[in-house]
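Enquirer: Would you be able to build a 3D model of this:
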Amino acid sequence: MFGFLKKKRGTADEAGTAAPPPESAAADVDVAAAEPVAEIPAEPAAEPVAAAAEPVPAPKRSWSERLKAGLARTRQQLGGGLASLFGRRRIDEDLLEELEATLLMADCGVEATQHLLGELRTRWKRDRLETADQLQQTLADALHAIIAPLEQPLEVSGHSPYIIMIAGVNGSGKTTSIGKLAKYFQAQGKSVLLAAGDTFRAAAREQLMTWGERNNVTVVAQEGGDAAAVIFDAINAARARKVDVVLADTAGRLPTQLHLMDEIAKVKRVIAKAEPGGPHEVMLVLDANIGQNALAQVQAFDKAIGVTGLVVTKLDGTAKGGVLAAIARQCPKPLRFIGVGEGIDDLQPFRAREFVDALFEPAPGTARSGTEAGGRA
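Expert: The predicted structure follows:
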């Protein structure tokens, strides 16, 4: 379906897609940059590839419903999790100890758990809370207060092209997230170009090309070679075509592999040479299933490349949503998006209140809050 347009990096084609690279970039771009870069153009808009390839549930659940379903494991953990603790039971120290264990098992981390329990004990005594139903609303409010500062929507209108560099460990969901982000920005009326900077894994390039086909988005790719060179060419192409957003994939790497962290730092330097001020967003993709290891990843990648935003994926797996509280308390970074499924629309901007409401969704017949239960919370 796709034809390959071969071009040398640094030469302008008939469409004016690439300007000669500045000489200052030569020090950071590998020799492999001279290899032809394949540019996979978007399919004509008349061919609705995405509509045919993406199964549509009938009826389709709303994002709120999908989020509640995705966080079901958090609510149900420890033989019922939070839901098993909250009912008509009275508040006592035994209940608070059980709640402490539940929060720790929910990946909230020690610091966030201690903070939450401190807030609960204060409200318990100050407001004379009596039932666990009242305590549940108090906990929900305290958790919202912790994670609310993470809610900072990504605004991409300040630069053209707006360059988003995507990083993360192997298996975190980087490439899939890029495909979903492309769809999200298109829905906002933005034009998008994908840079297949994961040149170490052939399957990553093919996967990104598939997402490009689904979303009718051009993909700049190269077999093997230097990731920085591919992204450099993609930025030049985006500038020539006045593309709004560039999503640059990078190879997955463990933060303990220092030479690989040096390589991703090089990619960031080359982006800055291709577009002064870029990248405008350094987005780290985290797999929610890794729990407290997410904290170490944020710290390591932030040290290497200066993380400016997070995407937390796979909250519908074996993950416990409390990891967001741990991140907020120990290494806060703007949480741009969360994912709860494999569908193309299952990655959405993070909204703290929406997340907390889904996390504390009551069982049928259970009062929603202390106020509804006749309390003073």
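
Enquirer: CA only for contacts and neighbour counts going forward, please
Expert: Noted.

Enquirer: and the most centrally placed residue in the chain, helix, strand or coil?
Expert: Within the chain, one residue has its C-alpha closest to the average C-alpha position: by C-alpha atoms, centre = their mean, that is residue 311, at 1.4 Å. Using DSSP: H, G, I helix; E, B strand; the rest coil, the secondary structure recorded for residue 311 is strand.

Enquirer: ranges for the helices of the stretch 151-300 of the chain?
Expert: For the stretch 151-300 of the chain, the helices defined by DSSP state H, counting those that start in this stretch cover 174-187, 202-215, 227-241, 258-274, 293-305.

Enquirer: Buried deepest among the ones you listed, which one?
Expert: Ranked by average neighbour count under the criterion mean count of other C-alpha atoms under 10 Å, the helices of the stretch 151-300 of the chain are headed by helix 227-241 at a mean of 26.

Enquirer: Next, the structure of the following sequence, for comparison with the previous one:
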Amino acid sequence: MDYTIFGVAVFIVALLVFGGVFLIRPRKPESRDESAAAPPSGAPAATAVAEPEEREPGGETAAGTATAVAEPPAAPEIEVPPPSAGRLVRLRARLARSQNVFGQSLLGLLSSDRLDDEAWEEIEDTLITADVGVTSAAQIVAGLRTRVKVLGTRTPEEVRRLLREELLTQIDPALDRTVATGPFPGRPAVVMVVGVNGTGKTTTTGKLARVLVGDGRSVVLGAADTFRAAAADQLETWGSRVGAPVVRRDEGADPASVAFDAVARGVEEKTDTVIVDTAGRLHTKTGLMDELGKVKRVVEKKSQVDEVLLVLDATTGQNGLRQARVFAEAVNVSGIVLTKLDGTAKGGIIIQVQRELGVPVKLVGLGEGPDDLAPFDAETFVDAILGDS
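Expert: Got it, this is the predicted structure:
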């Protein structure tokens, strides 16, 4: 073999192989600007890529064009409720509209020309119809008869003054009607709200929170009505309006543990007042009443319970009084909240429930508005039902 020819052939083959590799190697990508400058054949000329415009504060461009900026969801606005002082005075006209029939009827009877036995019986019946109670009605009539006989005259001014004094004697302005709202050394005040279904218990709890926040108190709410998820939702709505946190659990949770946790949070955060909303229950159901007692006992392992407020519907009359007796036996009620007092002429229930239980009416509900719960004041109440002097 001619090695010279063979060597030349190998050289030519090698040259072809390396040359082909070099010729088919991918070209280095051109710069972005160059590729943009040379669009494919038949394609419309590309527009220059605009750099992001410089933005001015507030989400606008330097040219002043507004741009869409996603805003975070706004936090609910915290309301500042009015203070408790003067609330009943402000609501006096509303109270007078519902109680005026009762008051004016009594004044009319006492101002009549003849006050014989029949007239006095009618006065007593009017008092009983207004849920004053048989015993209290008899005492009021006896007092009025004696004083009218002694005075001998019955001008409208004298009659009004006499009736006012007798009603105040029965309502007893000297009773302590303050709600213990704390704080106390090392712990918050603890308020339990109890009552039967339908009396406005959860609403009263929320309104009471507004009263306290309006007075500058800090509040924690305990949603211990675990039978209804809607009750806890409702309480959270009330709390969010005034910045009061709500302790709640899933529906069906142990109400005593929820109440305990609410008080524990109040202690930890040095809150002024913890208000515990309990489930509505029929006063005839022994098991449910026993459970209410358990809630109170469990809470007292963490802190003293300073108030047990029983919510009563003013329109229920004698039935409301029966309810009050059972609740008082179960949890030692310390005060009454009368709701719907604006819609009934039976405000005499105030006299009767206080007489039967020895427990003062501390708060009254006079409407559907969020700030229609007011501290009860005996003199303002009597003046409202008798009209201006």
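
Enquirer: sorry, back to before: with distance to residue 252 of the first structure added, can I get the helices of the stretch 151-300 of the first structure in TSV?
Expert: Compiled in TSV, these are given as follows (distance: least, C-alpha to C-alpha, whole Å):
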stretch	distance to residue 252 of the first structure
helix 174-187	8
helix 202-215	10
helix 227-241	12
helix 258-274	9
helix 293-305	12
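
Enquirer: Which of these sits closest to residue 38 of the first structure?
Expert: In terms of C-alpha to C-alpha, the element of the helices of the stretch 151-300 of the first structure nearest to residue 38 of the first structure is helix 227-241, at 9.1 Å.

Enquirer: Would you check the span in the second structure matched by that closest one?
Expert: The counterpart of helix 227-241 of the first structure in the second structure, counting by TM-score structural alignment, spans residues 255-269.

Enquirer: How far off centre is that stretch?
Expert: Here the centre of mass of C-alpha atoms in stretch 255-269 of the second structure, compared against the chain's by C-alpha atoms, centre = their mean, to the nearest Å, lies 18 Å away.

Enquirer: now swap in stretch 229-236 of the second structure and tell me
Expert: Computed by C-alpha atoms, centre = their mean, the chain-centroid distance of stretch 229-236 of the second structure equals 10 Å.

Enquirer: In the first structure, which residues correspond to it?
Expert: Under TM-score structural alignment, stretch 229-236 of the second structure corresponds to residues 202-209 of the first structure.

Enquirer: residues contacting the alignment partner in the first structure of residue 144 of the second structure?
Expert: Applying TM-score structural alignment, one finds that residue 144 of the second structure aligns to residue 120 in the first structure. Contacts here follow C-alpha atoms under 8 Å, 6 or more residues apart in numbering; on that basis residue 120 of the first structure touches 135, 138, 139, 142.

Enquirer: again, only this time at 10 Å
Expert: For residue 120 of the first structure, the residues meeting the contact criterion (C-alpha atoms under 10 Å, 6 or more residues apart in numbering) are 96, 114, 126, 129, 135, 136, 138, 139, 141, 142.

Enquirer: Residue 342 of the first structure is in contact with residue 66, isn't it?
Expert: No: here residue 342 of the first structure lies out of contact with residue 66, judged by C-alpha atoms under 10 Å, at a distance of 11.3 Å.

Enquirer: Could you check which of the two has the larger neighbour count?
Expert: For the pair residue 342 of the first structure and residue 66, the greater number of neighbours falls to residue 66 (18 against 14), based on other C-alpha atoms under 10 Å.

Enquirer: residues in contact with the more buried one?
Expert: By C-alpha under 10 Å, 6+ apart, the neighbours of residue 66 of the first structure are 60, 72, 316, 339, 340, 341, 346, 358.

Enquirer: So which of these is surrounded by the most neighbours?
Expert: Ranked by neighbour count under the definition other C-alpha under 10 Å, the contacts of residue 66 of the first structure are headed by residue 339 with 27 neighbours.

Enquirer: corresponding residue for that residue in the second structure?
Expert: The alignment partner of residue 339 of the first structure in the second structure, by TM-score structural alignment, is residue 365.

Enquirer: quick one: the nearest residue to residue 140 of the first structure once chain neighbours are set aside and residue 144 of the first structure, what's the gap?
Expert: Setting aside the residues directly before and after it, residue 140 of the first structure is nearest to residue 356 in space (C-alpha to C-alpha, 6 or more residues apart in numbering), at 6.4 Å. Here residue 356 of the first structure is placed at a distance of 6 Å from residue 144 of the first structure (C-alpha to C-alpha, to the nearest Å).

Enquirer: overlap in contacts of residue 342 and residue 66 of the first structure?
Expert: Taking C-alpha under 10 Å, 6+ apart as the contact rule, residue 342 of the first structure and residue 66 both touch residue 316.
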